[in-house]
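Student: Build me a model:
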Amino acid sequence: MSNTLITILLATYNRAHLIEETLRSIQNQTHVNFECFITDDNSSDDTAVTVKRFCQGDPRFHYFLKPEKYPKGLSANRNFGLDLAEKHGAQYIQFFDDDDIMHPRKLELQLKPFLVDKKLDLTICCYRKFDKTAMIEFDLDLADDKSCHIKTGNLLKSFYLNKINLNSLGPLWKAEVLKRYRFDERLRYTEERDFYLRIFLLQKIRYVPVPYILFWYRKHEKAITSNLYEDNGVYKKEAKRISETNFLNLVLKQEKAPYFLLKSFLKKAIITNNSKNLKGVNNYVLQKIFDWKLRYFTILVLNPYFRIIRVFHNFNFYV
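Tutor: This next block holds a predicted model:
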């Protein structure tokens, strides 16, 4: 059994009625050398009382109230956890949420590949949804590929195109990878997708899929974000816009952007009639890309498109 220390970052908000089940599932891990930092986004219920009482019985669990310098929301709460992990010299990081359940062998099985290959950055696993804990069976069954896709030869492409199942709770990270990154605190939704896309774009991540169901995601109406925000539709739309715009701008700053992303951006911009994004991708292709199919598309299709837009809407585009 490895004595490697794993740091679990458990974000919580108003979960006094559920969090103890989550904490018990962490406490029952077969890999016993862990520390669990529970970061509370200033809950208004008895979460603090419940967690502090639990921490008294197990010194591996630590309660932290999020300081005022961090804004409200899950993204900032996760960043608070990451800052704590870096301060304490974390080696491996496991994100988790306050209403979900870990398989007893999650940490053990996802740590194993790291002990074999010191160059690994990430291991991921499969999951299932549940309504009640009575639905959970801790048999170590292989996940069938139809329900949970975690194998891919191109992590960025598969994740961007939603071809693999990856969320905050599945990955076990080498802490060194995450030092450069933080969640976008403006985002109240899609924060994990935004976070992972930036990492996968900017770094070549070495990962191993662990094809077992190693955590259960609670399916219910009151997730952390829906407890915080009233008009979910407005926030979701705005978060999606911010995330997509930021990622597009980041991609266009790269010396060599992946073709599949450029093609996807072009397609989406045409469908949504987003002339600003079209112009940005068009100029990038003409200046840096030497794939003739893509160049012909921009020259024969996009440039005439811009001319039409300029004529009918009096826009001053550079063509």
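Student: contacts and neighbour counts: CA atoms only from here.
Tutor: Will do.
Student: residue ranges of the strands in the stretch 201-319 of the chain, please?
Tutor: For the stretch 201-319 of the chain, the strands defined by DSSP state E, counting those that start in this stretch occupy 207-218.
Student: what are the ranges of the helices in it?
Tutor: All helices of the stretch 201-319 of the chain, identified by DSSP state H, counting those that start in this stretch, fall at 224-228, 232-252, 259-272, 275-288, 292-297, 303-313.
Student: Out of those, which is closest to Leu82?
Tutor: Within the helices of the stretch 201-319 of the chain, the stretch nearest Leu82 is helix 224-228; the backing value is 18.3 Å (Cα to Cα).
Student: Could you also give me the structure for this next sequence, so I can compare it with the first?
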Amino acid sequence: MNNPLVSIIIPVFNKSDLVIETFKSIVNQSYANWECIVVDDGSSKYDFNQISEYTQLDQRFSLHKRPSDTQKGANACRNFGLSISKGRYIQFFDSDDLMLQDCLIGRVRAIQELSLDLVIFSMGIHKNDGFVNDDTPDVIVDDWEAALSAFIGKDRLPWNLQRTLYKSSLLKGEISFNEALSRFQDVEFNIRLLSRLKPKFKIFTEVDCVYRRASASNPRTPDFNQNVFNSIPVFLDSIYSEMPKGVLNENVLNLQMWLFNLIALYADKSIKTSQLDDLIRVSENKLELNSKQKQILRLLFISKTKLKGIKGVVRLNSYLRKKYIKLQIR
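Tutor: This is a model prediction of the structure:
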């Protein structure tokens, strides 16, 4: 195995303590030939200074501010990082996750030895000073068509950005991130990549990186739920323009359930009824929603935004789920 340069691209926004832990996991890699392109998305002065101080300790790091003429968000940061990267391979990574020591060397070895466009490894869940394996089995698919179906299927997400090492020549000049999306970025990017570029890849079940779940020490942004609702129509427009119709038709029931689950999880008092109406209007034809399903989604929204904490609401939500699923049967 030769040792080509790997470009690690990380968007950052505040949370400097966690960011620096991520940087330390990169510095501790057994594979040394990397550059880490850090793109700041408008952090506070304190956090930016903390991040800047650490990146100056190792010349393999470079810190940049997102260009002012681009839209705020991680996707614009990733696109900028990709545009200035020099590596033969590209590793997108999140600023609060961690690489295990042999993460990069294992990925570089696999992608070279098998002559692949990308490789995917498994991801553990951060716990205390270590990690635990996810209880949900990895989704194993062998070709781009099966992967496309899995990305909108009912099982675990086949892979996200952190788990994947890409060949630079596959991406550069061919595909970029959708800067209108603030959620579902990984799924939408990989769907377009699979549909357009039909890459050769392999999935490995070995855990080589660690994911931090949202917590008190790693909170979601205040506008997280708003961003989910704003991103759903953009996501649907994208995948319905990119994916083969046959794959979409086979998975329409999964997408209907995906919409129900998103409303159940993220509808709160910050979401206006007009936003739900717009969402249903955009979704109804693509997802083939009938009038009763739309009524259930509206009742679910009322339950989550107006009735939260009221006795019996949990039972109501369970009833709505069962009724919605029953209506899905064709």
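Student: So which of the helices of the stretch 201-319 of structure 1 is the most surrounded?
Tutor: helix 275-288 (a mean of 18; mean count of other Cα atoms under 10 Å).
Student: returning to that earlier point: now tabulate the helices of the stretch 201-319 of structure 1 in TSV and tack on distance to Tyr127 of structure 1.
Tutor: As requested, those are exported to TSV (distance: least, Cα to Cα, whole Å):
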stretch	distance to Tyr127 of structure 1
helix 224-228	19
helix 232-252	24
helix 259-272	28
helix 275-288	36
helix 292-297	38
helix 303-313	45
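Student: Any idea which of those helices gets closest to Lys112 of structure 1?
Tutor: helix 224-228 (31.2 Å).
Student: Please compute how far that closest one lies from its chain's middle.
Tutor: 17 Å (Cα atoms, centre = their mean, to the nearest Å).
Student: does Arg156 of structure 2 belong to a helix or a strand, and which?
Tutor: Per DSSP states H and E: Arg156 of structure 2 is located in neither a helix nor a strand.
Student: Give me the nearest residue to it, chain neighbours excluded.
Tutor: The shortest distance from Arg156 of structure 2 to any non-neighbouring residue, by Cα to Cα, 6 or more residues apart in numbering, is to Val139 (6.4 Å).
Student: got it, and Leu63 of structure 2?
Tutor: Ranked by Cα to Cα, 6+ apart and with sequence neighbours excluded, the top spatial neighbour of Leu63 of structure 2 is Val38, at 4.8 Å.
Student: That neighbour should be in a helix, yeah?
Tutor: No - residue state for Val38 of structure 2 (DSSP: H, G, I helix; E, B strand; the rest coil) corresponds to strand; a helix is not indicated.
Student: Show me what it aligns to in structure 1.
Tutor: Superposed on structure 1 with TM-score structural alignment, Val38 of structure 2 falls opposite Ile38.
Student: so where do the helices sit in the stretch 1-150 of structure 2?
Tutor: 16-27, 45-55, 74-84, 103-113, 144-151.
Student: Highest mean neighbour count out of the ones you listed?
Tutor: When the helices of the stretch 1-150 of structure 2 are compared using mean count of other Cα under 10 Å, helix 74-84 is most buried, at a mean of 22.
Student: list the helices and strands that one packs on?
Tutor: With contacts taken as 3 or more Cα pairs under 8 Å, 6 or more residues apart in numbering; DSSP states H and E, helix 74-84 of structure 2 sits against strand 6-12, strand 34-40.
Student: so which of those gets nearest Leu236 of structure 2?
Tutor: Nearest to Leu236 of structure 2, of the helices and strands packed on helix 74-84 of structure 2 and by Cα to Cα, is strand 6-12 at 24.5 Å.
Student: The closest one: average distance to aligned residues in structure 1?
Tutor: Once fitted to structure 1, strand 6-12 of structure 2 is off its aligned match by 0.6 Å on average (mean Cα distance after the TM-score superposition for structure 1).
Student: tell me what that strand is packed against?
Tutor: strand 34-40, helix 74-84, strand 89-92.
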